[in-house]
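Visitor: Sequence and predicted model, in that order:
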Amino acid sequence: MTYPIITLTLNPAVDKSTTVDYFVAEQKLRCSTPRYDAGGGGLNVSKALKRLGGRSLAFFSSGGPSGQLLQDLLKKEGIDFRIIATQEWTRENFIVTETRTNAQYRFGLPGPTLTAAEADALLTALRELPARPEYVVASGSLPPGLPDDFYGRIAREVRSLGARFILDTSGEPLRLAANEGVYLLKPNLGELSKLAGVEKLEADDVDDAAKAIIARGDCEVVVVSLGPSGALYVTKDQCEHVPAPMVKKLSTVGAGDSMVAGMTWALSQGKTFGEMVRLGVACGSAATMNPGTELFKKADVDRLLDWINQYGSRYQSLPSQLE
């Protein structure tokens, strides 16, 4: 079987989510029945793609009983995957929502240390793909043991495949990968500032900073995530702000990955950049409407996309203050 989209998750997790009435220090807290989900950037992208009707092959590292649970969860969702076996156990994350305040507490545990041989196995798996994918999506942090330039190495491999590389990460791994050249970057304002080499960006400087990054060959498209203000997409000759609809936020887990999935699916369907970002914003906003780690419901995406398409043109200009 051929896959138009490959997702990479180098630091996946089993996400456990539950609720408590309220937090009180040094007291036994009674939690609700936990929910278990396959987590990690690229895996969230694959799960969201499936909900949109897309097909992908998920590459991820997996080790120990928690790694087996991760595989079982993905099989239950019908996600096609290929694992890179690791000696150390796959990490777990713990998300608790305090029901009285709707405050969410997210506990991220450190990932396993990947050996050089395990990292090389991932690169080899990419080289040995039976058919060239259209897009390779990497999302999430690098696990311990991998050098900061590892996403840059992946960028070179993807380029040799003739595929387009979409990257959603942060810090030095983002900068070094951009130096190698990728197709699409999805930074937030803070990350864009670092890529541009400035301490802070004002609202009027965002598009110029993105165009400068494109001009130096780091990428072809920059989609700047603006949180509740939506997103701004920039190419060498286009710039558009897409507003986010107002929704009741229950959880932000997986919202960014849902946005990436929406954009990747739109690109794979030949949509314009404007259509790409509008669907991405709809997916990201819809994901915040569900508790815990549930991602989005397709019906919510359709409804929010309709709002963006009908009313979004009223708010094309950037907000005066972006946080």
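Guide: That came in fine, so what should we check first?
Visitor: When you work out contacts or count neighbours from here on, use the C-alpha atoms and nothing else.
Guide: Noted.
Visitor: center of the protein - which residue?
Guide: Closest to where the C-alpha atoms of the chain average out (Cα atoms, centre = their mean) is Asp257, at 2.8 Å.
Visitor: is it true that it lies in a strand?
Guide: No: counting by DSSP: H, G, I helix; E, B strand; the rest coil, Asp257 is not found in a strand; it is helix.
Visitor: so it touches Leu49, yeah?
Guide: No: the pair Asp257 / Leu49 is not scored as a contact, 10.0 Å apart, by Cα atoms under 8 Å.
Visitor: by contact count, what packs against the helix or strand hosting Gly280?
Guide: Taking DSSP states H and E as the definition, Gly280 sits inside helix 273-287. Applying 3 or more Cα pairs under 8 Å, 6 or more residues apart in numbering; DSSP states H and E, one finds that helix 273-287 contacts strand 231-234, strand 239-242, helix 255-268, helix 298-311.
Visitor: now that helix: how far from the chain's centre is it?
Guide: 13 Å (Cα atoms, centre = their mean, to the nearest Å).
Visitor: Equivalent analysis for stretch 99-116, please.
Guide: Centroid separation for stretch 99-116 versus its chain: 15 Å, with Cα atoms, centre = their mean.
Visitor: Please, where are all the helices along the stretch 1-150 of the chain?
Guide: Using DSSP state H, counting those that start in this stretch, the helices of the stretch 1-150 of the chain run over residues 41-51, 64-77, 116-127, 150-161.
Visitor: now those in a markdown table, with mean neighbour count and distance to Gly284?
Guide: Formatted as a markdown table, the helices of the stretch 1-150 of the chain follow (neighbours: other Cα atoms under 10 Å; distance: least, Cα to Cα, whole Å):
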| stretch | mean neighbour count | distance to Gly284 |
| --- | --- | --- |
| helix 41-51 | 26 | 10 |
| helix 64-77 | 16 | 20 |
| helix 116-127 | 15 | 28 |
| helix 150-161 | 19 | 24 |
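Visitor: Structure two is appended below for comparative analysis:
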Amino acid sequence: MTDDRAPALCVLAPDPLLAVEIEEGRAGGAPEIHVHPGGQGLWLARMAYSLGARVVVCGPFGGEVGDITAHLARSADLELRATGTAGAGALVQDRRSGEPEEIATMPALPLDRHALDDLYGTTLVSALESDVCVLTGSRSDIGVPGDFYGRLVDDLRASERAVVADLSGDAARAVVEAGCTVLKISHEEMAEGGFASGTGLDDLRKAARTMVGEGPAAVVVSRADEPTLVVTHDGDVLVTAPPMTTVDHRGAGDSMTAGIAVGVGRGDPLPQAVALGAAAGALNVARHGLGTGRREQIETFAQRVTIEELS
């Protein structure tokens, strides 16, 4: 039975980003400039908030760009627990041609030992006050080692907190070994990280079953336009959302993870939590703006998502 109370989520966002986008003006007018808080953690947090969750975001929001990013995030009703002095990154894109052209990119500053310790402690304490902790990675090398994530999972499991991770590479390997609640990972990341020998369904299924045997309660493998693979100790299923015309494919995976985390937080069975995530991801690609959507539309659309058990 679904718990309709608002779940509390703690989102680790180690790489917040100020996103500046130049769009074609309406009716041939002057270009439009849009400014958003970005990065995987913040995009995911925005969708989780749209789905009714109470969201706390932990991350480094130092420097001039970090101040602006934090202000925009708080304006979107996200609670922030900022750490250290490391600065956030920034990305300027020209999207007037229909395809994004990066004009300028400023990577986030690397996190030193003290900044990592501050981020760890802040995330741990915040997660202990939440129903679910969501772990995200970064698009740049800011120096967050895999064992940072593994230690977080170990400490949160000791306090019986659910952990949903959207990670790849060494970070994914660390949370698998530590036994996170759910690892969400793409088919490409499964192959590139050496978890699977290929991206075919059989290869992914075999690899995910091996990973589940090592610790996680579930592995969710997103497969682009193909049905999402969900592997648990109880069996394997495919989750399929109705096809949508894509306006902007970015953020679909983050929206899916947000839906999964919200579903886990409110007590949905895992296949239904993934169905909510699939609906959030599918509807997100039909909108301008990453991590955005309306809860009532996503909840209704989730009823059209199919769940097929695999033998």
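Guide: The structure has been received and is ready for your questions. It should be emphasised that the depicted structure is a prediction, and the values quoted were computed from it without experimental measurement.
Visitor: List of residues touching the helix holding Gly280 of structure 1?
Guide: Helix 273-287 of structure 1 has contacts (Cα atoms under 8 Å, 6 or more residues apart in numbering) with 223, 230-231, 233, 240, 242-245, 247, 251-264, 266-267, 294-297, 300-302, 304-305, 308-309.
Visitor: Which ChimeraX command selects the buried ones in these?
Guide: Buried residues within the contacts of helix 273-287 of structure 1, by 16 or more other Cα atoms under 10 Å, are selected in ChimeraX with:
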select :223,230,231,233,240,242,243,244,245,251,252,253,254,255,256,257,258,259,260,261,262,263,264,266,267,294,295,296,297,300,301,302,304,305,308
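Visitor: Ala275 of structure 2 -> structure 1?
Guide: By TM-score structural alignment, Ala275 of structure 2 lines up with Arg278 in structure 1.
Visitor: What's the match for Ala163 of structure 1 in structure 2?
Guide: By TM-score structural alignment, Ala163 of structure 1 lines up with Arg161 in structure 2.
Visitor: Is that match in contact with Leu128, as I believe?
Guide: Yes: when contacts are counted by Cα under 8 Å, Arg161 of structure 2 is listed as touching Leu128 (6.9 Å).
Visitor: neighbour-wise, which of the two wins?
Guide: More crowded of Arg161 of structure 2 and Leu128, by other Cα atoms under 10 Å: Arg161, with 20 against 17.
Visitor: what about that one, distance to Cys10 of structure 2?
Guide: Separation of Arg161 of structure 2 from Cys10 of structure 2 (Cα to Cα, to the nearest Å) stands at 11 Å.
Visitor: quick revisit: ok, the match of Ala163 of structure 1 - contacts?
Guide: So Arg161 of structure 2 contacts 127-128, 130-133 (Cα under 8 Å, 6+ apart).
Visitor: tally of neighbours for Lys206 of structure 2?
Guide: Applying other Cα under 10 Å, we find 14 residues neighbouring Lys206 of structure 2.
Visitor: likewise the one 3 residues further on?
Guide: Residues contacting Arg209 of structure 2 under the criterion other Cα under 10 Å number 19.
Visitor: Please list all residues in contact with the aligned partner of it in structure 1.
Guide: Under the alignment (TM-score structural alignment), Arg209 of structure 2 maps onto Lys211 of structure 1. Going by Cα under 8 Å, 6+ apart, Lys211 of structure 1 touches 234-236.
Visitor: Serialize the residues you listed to CSV and add fields for neighbour count and distance to Thr124 of structure 1.
Guide: Output for those, formatted as CSV (neighbours: other Cα atoms under 10 Å; distance: Cα to Cα, whole Å):
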residue, neighbour count, distance to Thr124 of structure 1
Val234, 23, 33
Thr235, 20, 32
Lys236, 15, 34
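Visitor: Spatially nearest residue to Ser140 of structure 2 (excluding sequence neighbours)?
Guide: Closest residue to Ser140 of structure 2 apart from its sequence neighbours, by Cα to Cα, 6 or more residues apart in numbering: Pro107 at 6.4 Å.
Visitor: Could you count how many residues lie near the one you found?
Guide: By other Cα under 10 Å, the residues close to Pro107 of structure 2 number 18.
Visitor: same question, Pro31 of structure 2
Guide: Around Pro31 of structure 2 there are 13 residues (other Cα under 10 Å).
Visitor: Give me the distance between it and Glu21 of structure 2.
Guide: As for Pro31 of structure 2, its distance to Glu21 of structure 2 is 10 Å (criterion: Cα to Cα).
Visitor: got it, and Gly193 of structure 2?
Guide: Applying Cα to Cα, the value for Gly193 of structure 2 to Glu21 of structure 2 is 31 Å.
Visitor: what about these two, which has more around it?
Guide: Ranked by neighbour count (other Cα under 10 Å), Gly193 of structure 2 and Glu21 place Glu21 first, with 20 against 15.
Visitor: who are the neighbours in contact with that one?
Guide: With contact taken as Cα under 8 Å, 6+ apart, Glu21 of structure 2 is in contact with 33-35, 92-95.
Visitor: likewise Gly39 of structure 2?
Guide: Contacts for Gly39 of structure 2 were tallied using Cα under 8 Å, 6+ apart; they are 13, 15-18, 138-139.
Visitor: Can you tell me which of those end up in strands?
Guide: Among the contacts of Gly39 of structure 2, the ones falling in strands (DSSP state E) are 17-18.
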